[in-house]
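> Got a sequence here, can you model it:
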Amino acid sequence: MSANRLARAKPLGQYLAALNNPSAASAGRRRFVGSTAVRKSIAGNGQEHHHQHRKASTWSVSGVAGVAMTAGLLGWGLSELRHGGFPGAVLFDSGFSTPRYASMREMEQALKEIRQEIGEGEDIISTDPDDLHAHGYSEWSTTNPKGLPVAVAYPRSTEQVSMIARICHKYRVPVIPYSGGSSLEGNFSAPFGGISVDFAYMDRIVQFNKNDMDVVVQPSIGWQDLNEQLAKMGSGLFFPIDPGPSAKIGGMIGTNCSGTNAVKYGTMKDWVINLTVVLADGTVIKTRRRPRKSSAGYNLNGLFVGSEGTLGLVTEATLKLTVIPEEFSVAVVTFPSIRDAASAAAEVMQTGIPVAAMEIMDEVQMKVVNMGGATAPRVWKELPTLFFKFSGTKAGVKENISLVQAITKSNRGSNFEFAKDAREQKLLWSARKESLWSMLALRKEGEEVWSTDVAVPFSRLADIIEVSKKEMDDLGLFASILGHIGDGNFHESIIYNRRDKAERDKVETCVKNMVKRALEMEGTCTGEHSIGWGKKESLLWEVGPDTLGVMKAIKAALDPNWIMNPGKIFDRTD
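Reported below is the predicted structural model:
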C-alpha cells in the first residue's frame, strides 16, 4: 500500500461516524474474464507484466441506454419500479429503509464522471453486450437471477477502485466485484444492474517477503499462477489453498474457499494476514499490519473474508506462504459402497493421521471422468473411490501411508494404487480436479449442472452421504457425490433439463433436503461455495433471524446505501 493511500485510510470508527452523518459523507470449459482470456507473465517481484485483452468499448449515453433497456430493465430498473414496498428487517428495523438504486439518468451520469476522472488517455469502461452477459450470467452457477450489469469497469489500481466506489456511492449505483467468475451460487450476478468491477488487470505480485514467508498480491492473480511464479523464483514456498483451477485470490477471499488441501492446511481465512479494502463510499482501509499474529482490536479479516464483496472490495491481500514438503505421494483406493468409503475417511480423521488431502468420488463421478476423457488414456474403476495425498518427510509419509492402509482395509477398501512418479501423481489427482469439467462436458442441449455443497461433523459423514445418494437415485437423477471429505465437506452435482419444470423441482427438492439434513446434523448449508444468491433461504434456516439481523446491522453500518453486491447472502427485506 503506497504512502498516500495509507494517509487516506481511516480508522473504522471514524468511517462509521462519517456514514452516520449525511452532511459529512462524501458524496467453454474454463471461462475467463468477459468474452476474452486475460493472461499475463510476471517475472519476479512485481515487475512489468503484459496483458492481451480487447480494449474496452467506448461508452456513450446512447450505448448504455440501449443495453440497459434490454439487459438492465429486469435488474436495477426493477428496483426502481418496486422501491416502495419493502418491509423492515427482523432486527434493527429503523436501520433498514427502502433501498433506492440509480435511475437511468443517474447511471449515465455516474459512468460519465468515472470516465472524466480517469481522463482521456485510458478507457476502463465497457458496455460490450458480450462483456455484460459474461459478468451477469454463469453457466456454472446453480442460480442466475434476471438482470445484467449495465457496464463493466476494469480498474488498474486501488485508487481507481476507490474512485469508482465513491461515484457509485454518490449515485447509489450497485457495485459487483468480479475476479475468476467461477462461483457456483450466483455470487457475481447483477439482479439490480449496476457496474461489475472486474479486477482482470489487477493480477500482480506486489511484494514478496521470502524471509517472512508471505506475499502481497492483487485480487485477480490465480492461486496456480501465484505458485508458478513462486516456483520460478526458486523460493521453496507455496500457497496451499487449492480450489478450482481457474479461481482467483479475490474470489477465494470472498467465499472463504477451501480446496483439496484443506484437511492439512485449513481454509482461506487461515492464510490471510491483512487486506486492503475499498469501502462503499470509496474509503480505503487496511485491516492489519504484517505480523502473523495480532490482538489489536476487532478481527476485520474475519469480517471481510467470506463476505462476498457485500462489505467492500479487496484490492490487495497479504497471504501466508508455507514450505514445500520434502516428499509427496498420491494414492487411490476403491470401496464396494459409498458408506464404506465415508466411514474410512471419518476414521482417518478421528485417528489423527496427518494426511495432506483426502477426497471422495462416488461410482457415478468415476464413470463421468471416464466418459469425459479428461484423464485419458487412463480408465478408472467405476466404484466409490478415496483419493489420498501424503506429504512431509520421507519417514513421515511412509508411516502415514501404512496407518491409512490399515484403516481402509478394515473398511473393505481395495489395495492402494500409488503414483509411480510426479507425472502420474498429477494424472491421479487430476481425476478429482477435473470432476466438474467432466460433468459439464456431458451436458446435452438445454441441460445444466446443479452443483452445491454442505458440511457436517465427521461422525455424520457416512450417514448424510448415504441417505443423500439414495434420494438422488430414487428420484431418477443423474447425479454424483464428491468432495473434500477430510473436512466434512461434500458436493452433489446433478445434471438436469432446465426446461423441464418437473425435473427442476425434483432437483430443488433434493438439494433442500440435503441442506436440511446437514443442519439437523449440526452442519452447515455450505462448506465453501458460500451463500451468494442461491442459498439465502438456507442461511436463514442455519443461523436464525436474530443472527441474520446482526449480519444486516454490520452491512447497514458499512454500506448504508446497500450498493455493495446487493442481493447476495441476504436481502434487505428478509
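
> contacts and neighbour counts: CA atoms only from here.
Noted.

> where along the stretch 301-450 of the chain do the strands fall?
Secondary structure of the stretch 301-450 of the chain by DSSP state E, counting those that start in this stretch: the strands cover 313-320, 322-323, 327-334, 357-361, 385-392, 417-418, 447-455.

> Could you check the helix or strand Asp463 falls within and say which residues are buried?
For Asp463, the element it lies in under DSSP states H and E is helix 461-474. Of all the residues in helix 461-474, those buried under the rule 16 or more other Cα atoms under 10 Å are Leu461, Ala462, Asp463, Ile464, Ile465, Glu466, Ser468, Lys469, Met472.

> which one of those is nearest Met366?
Comparing those against Met366 with Cα to Cα picks out Lys469 as the nearest, at 14.6 Å.

> Second chain to compare with the first, below:
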Amino acid sequence: MTETHPPFSTTASAPPMRQPRRPSAATLAALLADLTPLLGDRITTAPGILEQHGHDESWHHPAAPDAVCFPHSTQEVSRVIRACSHHNIAVIPYGVGTSIEGQIIAERGGLCVDLSRMNAIVEVRAEDLDATVQPGVTRTQLNHHLRATGLFFSVDPGADASMGGMASTRASGTNTVRYGTMRENVLSLTVVMADGRIVQTGGRARKSAAGYDLTHLMIGAEGTLGIITELTVKLHGLPEAISSATVAFDDVAGAVNTVIASIQCGLPLARIELLDALAMKAVNQYSRLTHGEKPTLFLEFHGTHAGVREQAKAFAELCQDFGGSDFAWATLEEDRQTLWQARHDAAYAAKQLRPGMEFWATDICVPISRLAECIAATQLDVQATGLTAPLLGHVGDGNFHLVVIFDRDNQDELETLAAFNQRLVARALAAGGTCTGEHGVGIGKREYMASEHGDGWEVMRSIKQALDPQGIMNPGKLV
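Model prediction:
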C-alpha cells in the first residue's frame, strides 16, 4: 500500500474557542450554595467521589472535577446547567465511566453530572419496536427487561455502557454489520442545552423531513452541545435461529479477504470479528479457551433455521477459497455467550500479555475494499516498532483496533507508540477512512479532526460556538 500521510493540521488561523477556567473556591462555593437546596446530599465534593469521576478506562492522565452531582430528572439537569451557566463553570456528563478516549476527564475542573441514577425504562412499545429510556439505563439492563417481549436492543460495545454514553459517543460493536450503530438505532432524544433549555429532537416516526436533524447532531457530540436525558431507541425481533462459529486461517490476509468476499457477495452476516494470533493467545489465557493461536474469525448468523444453514454453508465455501479451516460451531446459548464474552473481554485479556502495564486502544475504520492492505501495512509497522499490539477488528464494517500494551514510565516506548498511532491514523485517512470508528474523539483524537474534516471542522466549531457560547459543555473535547 502506498502511504501518503497528510499533515495533521490544527488550523492555527482559527480563533480559540471560549472555555471556562477551573473555578475558584468562591465560585465553587456559590455554585454549591445554589444547588444544595435542590439536590441535598446528591451534590458532593468528597475526594473519593471526585477521584472516581476523574478518569475513564483510557490511558489518558486523569483529572478530577471540583464537584459531582446525581440528578434524578430532566428538570433537575436543566436547573443544574442553568446554575453552571450563571457561574461559568464547566459541565461534564458521566454515565458509567467506560469511555476510552478521555471523554469524561475534567481538564478544566467543573461539575460532573453523573446520570447513573436516571436509569428508568420509561416505556416499551413492542408493537412499534421501540422503547424510551433514561440515559443511565445500561444496554444489558434494557435487554434483560426485554426478555419476555421477543425483542432486543442490538448495539453492543464490549463494556456494559450506559445508553446516554453510547449515544454521546456514537457507539457500535459486534452487531453493527447487520443492525447498525447508535446513529441508526436512535429515533429521538431529550436534550438539555447549554442554557438549560429542554429540547425534544424528534418523534417516534421512522422517518421525517422536518427541518435540521437535531437527533443525529447530538449523537456523537460527546456532551459538548448538551446533555442527553432521555432516548427513544429502535428494537429488533429476536431471530428464530442463531448460530455462532470460529474459523482459523494461516494468515490475517486470508481471514480479511474472506470477510471482504462475504460482504461483497451480500452474505447477511450478523457478526464477523477478527482476532490475530497474538490476540487469540491472550483470549485463550484470559478466558480459559483452547482455540488455536492463529488468525481467527468469530462470526454469527441470524435468521430462520433454513436461512442460517444456507448462510453457514455459503460462508464455509468462501473460507475454503481463502485457506480457512478448523470450524468450531456454537449453537447452544451458553456456548455462544462464552464465545462472545471472550471477544468482548479481549482488550482486558491483552493486558495479561504484559502484567502491570497499561493499554492504548487504537480505533481506525476504512472502506471495506481497503481493509486488507491497511491491516497488512499496519502489521508490518507493528513488527518494525517491536510493540506488543494484538489486533482485534469489527472487520465486517472496516473497523479494527490494536490493543497496544505499554509501559507509561518508559519514555522511549511512549514516543514510539505515539508516532505509530499517528502513522496509523494517517494511513486510515489516506485510504478514505476515519481516525475513530467507534470510540469517539474526546481528548485522544481531537488533534486529527482538522485533517479528517478540513473546512467541515470549522463548521463544527461554529455549531459549538452557536449552541454553547460560554464553552461550558464538556470543554476541550472533540473541538
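
> Now compute the TM-score of the two chains, please.
Overlay of the two chains. TM-score (TM-score structural alignment, normalised by the length of structure 2): 0.95; 470 aligned residues with a Cα RMSD of 1.7 Å.

> quick one on the thing from earlier: the strands of the stretch 301-450 of structure 1: which one's closest to Leu539 of structure 1?
strand 447-455 (11.7 Å).

> Now for the equivalent of Gly136 of structure 1 over in structure 2: which residues touch it?
In structure 2, Gly136 of structure 1 lines up with Gly54, judged by TM-score structural alignment. By Cα atoms under 8 Å, 6 or more residues apart in numbering, Gly54 of structure 2 lies in contact with Pro62, Ala63, Ala64, Pro65, Ile104, Ile105, Ala106.

> In structure 1, what sits opposite the third one in the alignment?
In structure 1, the residue matched to Ala64 of structure 2 (TM-score structural alignment) is Leu148.

> Run a quick neighbour tally on the residue of structure 1 sitting at the aligned position of Glu123 of structure 2.
By TM-score structural alignment, Glu123 of structure 2 lines up with Gln207 in structure 1. Using other Cα atoms under 10 Å, Gln207 of structure 1 has 17 neighbouring residues.

> helix/strand/coil for Gln207 of structure 1?
strand (DSSP: H, G, I helix; E, B strand; the rest coil).

> on that earlier part again, ok, which of the strands of the stretch 301-450 of structure 1 comes nearest Ser196 of structure 1?
With respect to Ser196 of structure 1, and counting by Cα to Cα, the nearest of the strands of the stretch 301-450 of structure 1 is strand 313-320 at 11.5 Å.

> outside of that closest one, which residues touch it?
With Cα under 8 Å, 6+ apart as the test, strand 313-320 of structure 1 has contacts from 157-158, 161, 177, 202, 213-219, 239, 250, 271-279, 290, 292.

> Okay, and which of those residues map to helices?
Thr158, Val161, Gly250 (DSSP state H).

> Read off where the helix holding Asp463 of structure 1 ends up in structure 2.
Using TM-score structural alignment, helix 461-474 of structure 1 pairs with 371-384 in structure 2.

> before we move on, what about stretch 379-388 of structure 1?
The aligned range for stretch 379-388 of structure 1 in structure 2 is 290-299, by TM-score structural alignment.

> The matching stretch: which residues count as buried?
So, applying 16+ other Cα under 10 Å, buried residues of stretch 290-299 of structure 2: His291, Glu293, Lys294, Pro295, Thr296, Leu297, Phe298, Leu299.
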